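> dropping a prediction and its sequence here:
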Amino acid sequence: MWDNNSFSGKPKWKSKGNLNKDVFSANGLSIFNNGKRYPGGDHIRYKYTYQPSGKTVSGCLHYPGDTPNSKRTYASGVVLNYAQWGGEC
């Protein structure tokens, strides 16, 4: 995950497992599922909260090569609440 909405530079947060802590990004957020096909554990479910409105959004990313997507970007001022591995979206 990058602390921007353009996937530029080095990722700020990386994890081989679940990320279960709130991380704030004033610059936007880019999320990429870099996993491989693994039934029951190859998709990333995530939730983030816009600041200061408090609106929450949830999503799910497929692994590269699976459809529909393996990456997303979001506008500035967001808190990533969690990113967790799981099965099919």
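All right, it came through fine.

> from here on, just use CA atoms for contacts and neighbour counts.
Fine.

> residue contacts, the residue nearest to Thr56 when sequence neighbours are not counted?
For Thr56, ignoring the flanking residues on the chain, the nearest one in space by C-alpha to C-alpha, 6 or more residues apart in numbering is Thr49 at 4.3 Å. Applying C-alpha atoms under 8 Å, 6 or more residues apart in numbering to Thr49 gives the contacts Lys55, Thr56, Val57, Val78, Val79, Leu80, Asn81.

> my read is that the fifth one contacts Tyr50, right?
Yes. Taking contacts as C-alpha atoms under 8 Å, Val79 lies within contact range of Tyr50: 6.4 Å.

> put this next to the previous one:
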Amino acid sequence: MKKHGHFHWKEEQKNWAKIVEPVAAKSGHAVCRICDNDGILKQIIVSKSKSDRHVYKCIKSARWGDKIPMDVKDECNATAAEEVETIHE
């Protein structure tokens, strides 16, 4: 297992989402577009006050091309603060 900030994950984890555009980190929330583990382009909004603190910090500090060590669907179902929008382009 590797330790990255506050996250612990296994090397072989497959449920990673990749950030496909620079994260727009605003005061109190962060907006980013990701390609989830199913290959679907999504935009997620993570609120500092309503979402999990570790998820918020991970998203806010992430850069274009980084992989997020979580399954976005599971994380968003677990906390009502994150909004997910599927992008149809």
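Great, that's in hand. All values reported here derive from a predicted model rather than from experimental measurement.

> would you pull the TM-score for this pair?
Once superposed, chain against chain, the TM-score is 0.30 (TM-score structural alignment, normalised by the length of structure 1); 42 aligned residues with a C-alpha RMSD of 3.9 Å.

> more crowded one of Val79 and Tyr50 of structure 1?
Val79 (22 against 18; other C-alpha atoms under 10 Å).

> what helix or strand is the more buried one located in?
strand 78-86 (DSSP states H and E).

> and that strand, what does it pack against?
Judged by 3 or more C-alpha pairs under 8 Å, 6 or more residues apart in numbering; DSSP states H and E, the packing partners of strand 78-86 of structure 1 are strand 23-25, strand 43-50.

> show me where structure 2 has strands.
For structure 2, the strands defined by DSSP state E occupy 2-4, 7-9, 17-19, 24-26, 29-35, 41-47, 67-68, 83-86.

> any chance of a PyMOL selection covering the buried ones in the contacts of Thr49 of structure 1?
One line in PyMOL is enough to select the buried members of the contacts of Thr49 of structure 1, burial here meaning 16 or more other C-alpha atoms under 10 Å:
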select buried, resi 78+79+80+81
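
> now for Arg72 of structure 1, how many residues are close by?
Neighbours around Arg72 of structure 1, by other C-alpha under 10 Å: 17.

> not counting its neighbours along the chain, what's nearest it?
Here the residue nearest Arg72 of structure 1, using C-alpha to C-alpha, 6+ apart, is Ile31, at 5.4 Å.

> tally of neighbours for that neighbour?
That count, for Ile31 of structure 1 with other C-alpha under 10 Å as the rule, works out to 25.
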